[in-house]
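Colleague: Need a 3D model of the following:
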Amino acid sequence: MTSLCNFLLSFQNRNHMRYLFLILIIALLASCSSAPATPQTMRYIGLKVYDPVYIAQARGLFAQHGVEVELLNLVAGGPTALQAIAAGQAEAGLSSIPAIINANQAGLPLLGVADIQSVLPNQALKHWYVRSDSSIHNLSDLRGKKIAINLIRSSFDYSLDLILEQAGLERSAVEVVLLPFDQQGTALLSGHVDMIGLLAPYTGQLEAQAGAQVRVLLDGHAVFGPQRQISQIVVNREWAEAQPETARRFVAALREAADWASAHPAEARPIIAAATGVDTAAIPAYQFAPGGRVSLEDAAWWMEVLRRRGDLTSPTLTAAQLARNLGQE
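Modeller: I've put the predicted structure just below:
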């Protein structure tokens, strides 16, 4: 009788354990399907420009999409940021499309995934300023003048080529001076340079500080027409292929941030002011391409600009290698 009781108890315990195990499995499956995934961490090299990353961070959009973004401040310009991303010092950053083209031609695994700077029908984006008392009134007056750009092989560098083409001038007809955006206004007012090129938020900052001392010679619409993408947020292509879900979540948060910022410029201003150090009142309304989408057509357009200058010689590089709308393929 004792051995029979022991057997029945053992049988009962085994069934009880199986039942508990089943409940545990069901609970785990339920948590996998309903709870947000554990946030994945990535590093982003931020520059002091109007960036949807700052919007997404401030509004908690990255957290909502299950990704943690660590903001780094390692470099002073886009091309250097691309080198750092390619070297694995960060997973993402931003750069002009011309710099992305040059980097890919050099073999760096970089991919544009979101808009950050675009000329749009209601947004000229770029403005070129001269002093109000300047003798420069037409593009032909640029001959022999000093013109500031932020970086060699940047969008402003290639934009200057387009301006000089319109003026019928060779590059050798002007003197190029390299200056960061935040130093160009002072250089113009002091007479160190004759023309500068800026984009938001530095356009608003200059106009607020200099007022009637400066005037606009031309803007992005005069150079590019009604619409042209200039710069993109980029990721390391190899990282995105190894971590596709994290990359898609990152881009999804950026899409939401871009559309929110475009629709709520007054609320976006203090976020950008905090990130860039530019006074809130000087930050203009800003628009991103709808959904923050990258434009392969504009990447191809920039490739032709670089080919004309002789900087792009690869016969195999395509726009599809440069940019992709992750999660919307």
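Colleague: For the rest of this, base every contact and every neighbour count on C-alpha atoms.
Modeller: OK.
Colleague: Going along the chain, name the helices of the stretch 151-300 of the chain.
Modeller: Listed in chain order, the helices found in the stretch 151-300 of the chain under DSSP state H, counting those that start in this stretch are 155-167, 181-190, 202-210, 220-224, 237-242, 244-263, 265-276, 296-309.
Colleague: what does the fourth one rub up against?
Modeller: Translated: helix 220-224. Val119, Ala124, Leu125, Lys126, His127, Ser159, Leu162, Ile163, Gln227 (CA atoms under 8 Å, 6 or more residues apart in numbering).
Colleague: For Gly107, which of the helices of the stretch 151-300 of the chain is the nearest?
Modeller: helix 237-242 (11.4 Å; CA to CA).
Colleague: What residues sit buried inside that closest one?
Modeller: Residues of helix 237-242 classed as buried: Arg237, Glu238, Trp239, Ala240 (neighbour count, 16 or more other CA atoms under 10 Å).
Colleague: Now tell me what touches that helix from outside.
Modeller: Residues contacting helix 237-242 (CA under 8 Å, 6+ apart): Glu91, Pro109, Leu110, Leu111, Thr246, Ala247.
Colleague: what's the offset of it from the middle of its chain?
Modeller: Taking CA atoms, centre = their mean, to the nearest Å, one finds the center of helix 237-242 at 18 Å from the center of the full chain.
Colleague: quick revisit: mark which of the contacts of helix 220-224 are buried, thanks.
Modeller: For those, buried by 16+ other CA under 10 Å: Val119, Ala124, Leu125, Lys126, His127, Ser159, Ile163, Gln227.
Colleague: okay but the last one is in contact with Val119, surely?
Modeller: Yes. Judged on CA atoms under 8 Å, Gln227 makes contact with Val119 at a distance of 4.9 Å.
Colleague: ok, now which ones touch the residue nearest the centre of the chain?
Modeller: Nearest residue to the geometric centre of the chain (CA atoms, centre = their mean): Ile233, 3.1 Å. Applying CA under 8 Å, 6+ apart to Ile233 gives the contacts Ala92, Gly93, Leu94, Ser95, Gly112, Val113, Ala114, Asp115, Ile116.
Colleague: The closest residue to it other than its chain neighbours and Leu217, how far apart?
Modeller: Excluding its sequence neighbours, the residue lying closest to Ile233 (CA to CA, 6 or more residues apart in numbering) is Leu94, at 4.2 Å. According to CA to CA, to the nearest Å, Leu94 stands 28 Å off from Leu217.
Colleague: higher neighbour count, the two?
Modeller: Leu94 (30 against 19; other CA atoms under 10 Å).
Colleague: Make sure the more buried one is indeed in a strand.
Modeller: Yes. Per DSSP: H, G, I helix; E, B strand; the rest coil, Leu94 lies within a strand segment.
Colleague: this one next, for a side-by-side:
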Amino acid sequence: MPAAPARTRTTTSRRQFLTLLGISAAAVSCGTATASGGGGGGGGAQLKKLKYQGSVGAVSLPELAADLGYLGDVTLDWVGNTISGPQDIQSAATGQTHFGGAFNGAVVKLAAGKAPIKAVVSYYGSDQYSYGGYYVLEDSPIRSARDLIGKKVGMNTLGAHYQALLDIYLSRNGLSKADAAKVEALVIPPVNTEQALRQKQIEVAVLSGVLRDKALAAGGIRPLFTDYELLGAFSAGTYVMTQRFIKENPDTVRTFVTGVAKAIEWSRTTPREEVIARMTAIVKKRGRNEDTTTLQYWHSYGVAETGGRIGDKEFQLWLDWLGERGEIKKGQLKAADLYTNEFNGYGKGA
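Modeller: The predicted structure is shown next:
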């Protein structure tokens, strides 16, 4: 039996989340200097080896693009595995890696902290095949947003994608800020979330991917809502790079972004069994002693737009959400200033 989930208050966890993203200008300046690769924008040699963080037992779009040969002379240098999206983009902003990916709300927070970053391509989202659901026990009395008042909702991290969607669900279903504050979001490791729900340590469990599919196969749970039902198909996260790195290495950035865009479309148009076989081979040959079982449950990356192109809507929703929460000043940032499609050679509607 796992330990009971920590009952950390949302305010405390939000403070920890903001601390994670609270990067000083000096740290960013120092970090980007080490990762810049030297004056490519001025005609010098551009950096061709990109440091990045991966995920255990998973294949990211850049990894897939590299294996498919879409990155040309650009190579990837794995430096370890990320613990979260906010940590991954913090590493990119401070120069420990050359790119990182996170929920777009986390990207907004980082930009609001004056980190000189730019989103370059979407890499995950929700669609009819890939989505996150908020599940309750089959016999649970919870049937509506109002039924969540005073209840505990377990999710992988606070201040990010799943807490944002919970807040939007509560707001759209008429809960006041005071009532919404009574819904307690808790951090629970994804592998323990289903068990915590079944043992009634929490009333709602956020499940996605293989963990969702396994839980549904076991029976006894039902969805309260899903992010796909709430917002439709949408791209939820982007890869970011520092503005300095982009300026000094434009050809490398173009190769990287276009390669990721091609990998998105390859995964979308290739039979699922073939995609899974390719991913399994990638994980096995990198030799990190990883379990490939979860890859069998892969359905899609969930990216909504062709080639991962980014639009204002990918950021405006989270700008509004963070503004309402008082975590950024309303009007402080414009969606269009947070991203660029300049380096995405896949093209609109290609």
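Colleague: hang on, the earlier thing: kindly state which residue of the second structure is aligned to the residue nearest to Ile233 of the first structure.
Modeller: Aligned counterpart of Leu94 of the first structure in the second structure: Gly101 (TM-score structural alignment).
Colleague: which ones are touching that match?
Modeller: Neighbours of Gly101 of the second structure in contact, by CA under 8 Å, 6+ apart: Gly85, Asp88, Ile89, Tyr123, Gly237, Thr238, Tyr239, Val240.
Colleague: contacting residues for the fourth one?
Modeller: Okay, so that is Tyr123 of the second structure. Counting by CA under 8 Å, 6+ apart, Tyr123 of the second structure has contacts Leu61, Gly101, Ser235, Ala236, Gly237, Thr238, Tyr239, Ile264, Tyr301, Val303, Gly308.
Colleague: gap between the aligned partner of the first one in the first structure and Ser132 of the first structure?
Modeller: Under the alignment defined by TM-score structural alignment, Leu61 of the second structure is paired with Pro52 of the first structure. Summarising the geometry, the distance separating Pro52 of the first structure from Ser132 of the first structure, computed by CA to CA, is 34 Å.
Colleague: likewise Gly310 of the first structure?
Modeller: Counting by CA to CA, the gap from Gly310 of the first structure to Ser132 of the first structure is 36 Å.
Colleague: still on that earlier bit, next, format the contacts of helix 220-224 of the first structure as JSON lines and append distance to Ala268 of the first structure.
Modeller: Shown next, in JSON lines, are these (distance: CA to CA, whole Å):
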{"residue": "Val119", "distance to Ala268 of the first structure": "19"}
{"residue": "Ala124", "distance to Ala268 of the first structure": "19"}
{"residue": "Leu125", "distance to Ala268 of the first structure": "17"}
{"residue": "Lys126", "distance to Ala268 of the first structure": "20"}
{"residue": "His127", "distance to Ala268 of the first structure": "21"}
{"residue": "Ser159", "distance to Ala268 of the first structure": "28"}
{"residue": "Leu162", "distance to Ala268 of the first structure": "32"}
{"residue": "Ile163", "distance to Ala268 of the first structure": "32"}
{"residue": "Gln227", "distance to Ala268 of the first structure": "23"}
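Colleague: Of the residues you listed, just say which sits nearest to Leu71 of the first structure.
Modeller: Distances from Leu71 of the first structure to the contacts of helix 220-224 of the first structure, taken by CA to CA, are shortest for Leu125, at 24.6 Å.
Colleague: For the alignment partner in the second structure of that closest one, give me its contacts.
Modeller: Using TM-score structural alignment, the partner of Leu125 of the first structure in the second structure is Tyr131. Residues in contact with Tyr131 of the second structure (CA under 8 Å, 6+ apart) are Gly125, Ser208, Gly209, Thr226, Asp227, Tyr228, Gly302.
Colleague: repeat for Thr340 of the second structure
Modeller: Lys118, Ala119, Val120, Val121, Ile310.
Colleague: Among these, which pair sits farthest apart?
Modeller: Every pair of the contacts of Thr340 of the second structure checked by CA to CA; the farthest is Lys118 and Ile310, at 11.3 Å.
Colleague: Look up the residues that both of those two are in contact with.
Modeller: Joint contacts of Lys118 of the second structure and Ile310 (CA under 8 Å, 6+ apart) are Tyr339, Thr340.
Colleague: I'd like to know how far the residue mapped onto Asp312 of the second structure from the first structure sits from Asp51 of the first structure.
Modeller: Taking TM-score structural alignment, Asp312 of the second structure has Leu296 as its aligned residue in the first structure. Relative to Asp51 of the first structure, Leu296 of the first structure is positioned 20 Å away (CA to CA).
Colleague: Mind listing residues that contact the helix or strand harbouring Cys30 of the second structure?
Modeller: Take DSSP states H and E as the rule and Cys30 of the second structure turns out to sit in helix 25-35. The contact list for helix 25-35 of the second structure (CA under 8 Å, 6+ apart) reads Ala93, Thr94, Gly95, Gln96, Thr97, His98, Lys114, Ala115, Pro116, Thr242, Arg244, Phe245.
Colleague: could you redo the last one with a cut-off of 7 Å?
Modeller: Residues from elsewhere that reach helix 25-35 of the second structure, judged by CA atoms under 7 Å, 6 or more residues apart in numbering: Ala93, Thr94, Gly95, Gln96, His98, Ala115.
Colleague: Arg131 of the first structure against Arg215, yeah?
Modeller: Yes. Using CA atoms under 7 Å, Arg131 of the first structure is in contact with Arg215, at 6.1 Å.
Colleague: and stretch 102-120 of the first structure, how far apart are its ends?
Modeller: 24 Å.
Colleague: how about that stretch: buried residues?
Modeller: Neighbour counts over stretch 102-120 of the first structure (16+ other CA under 10 Å) mark 102-105, 108-120 as buried.
Colleague: Ok, stretch 163-180 of the second structure next?
Modeller: Under the neighbour-count criterion of 16+ other CA under 10 Å, stretch 163-180 of the second structure has Gln163, Ala164, Leu165, Leu166, Asp167, Ile168, Tyr169, Leu170, Leu175, Ala180 buried.
Colleague: Check stretch 49-65 of the first structure too.
Modeller: 49-57, 59, 61-63, 65.
Colleague: try stretch 298-315 of the second structure
Modeller: 298-311, 314-315.
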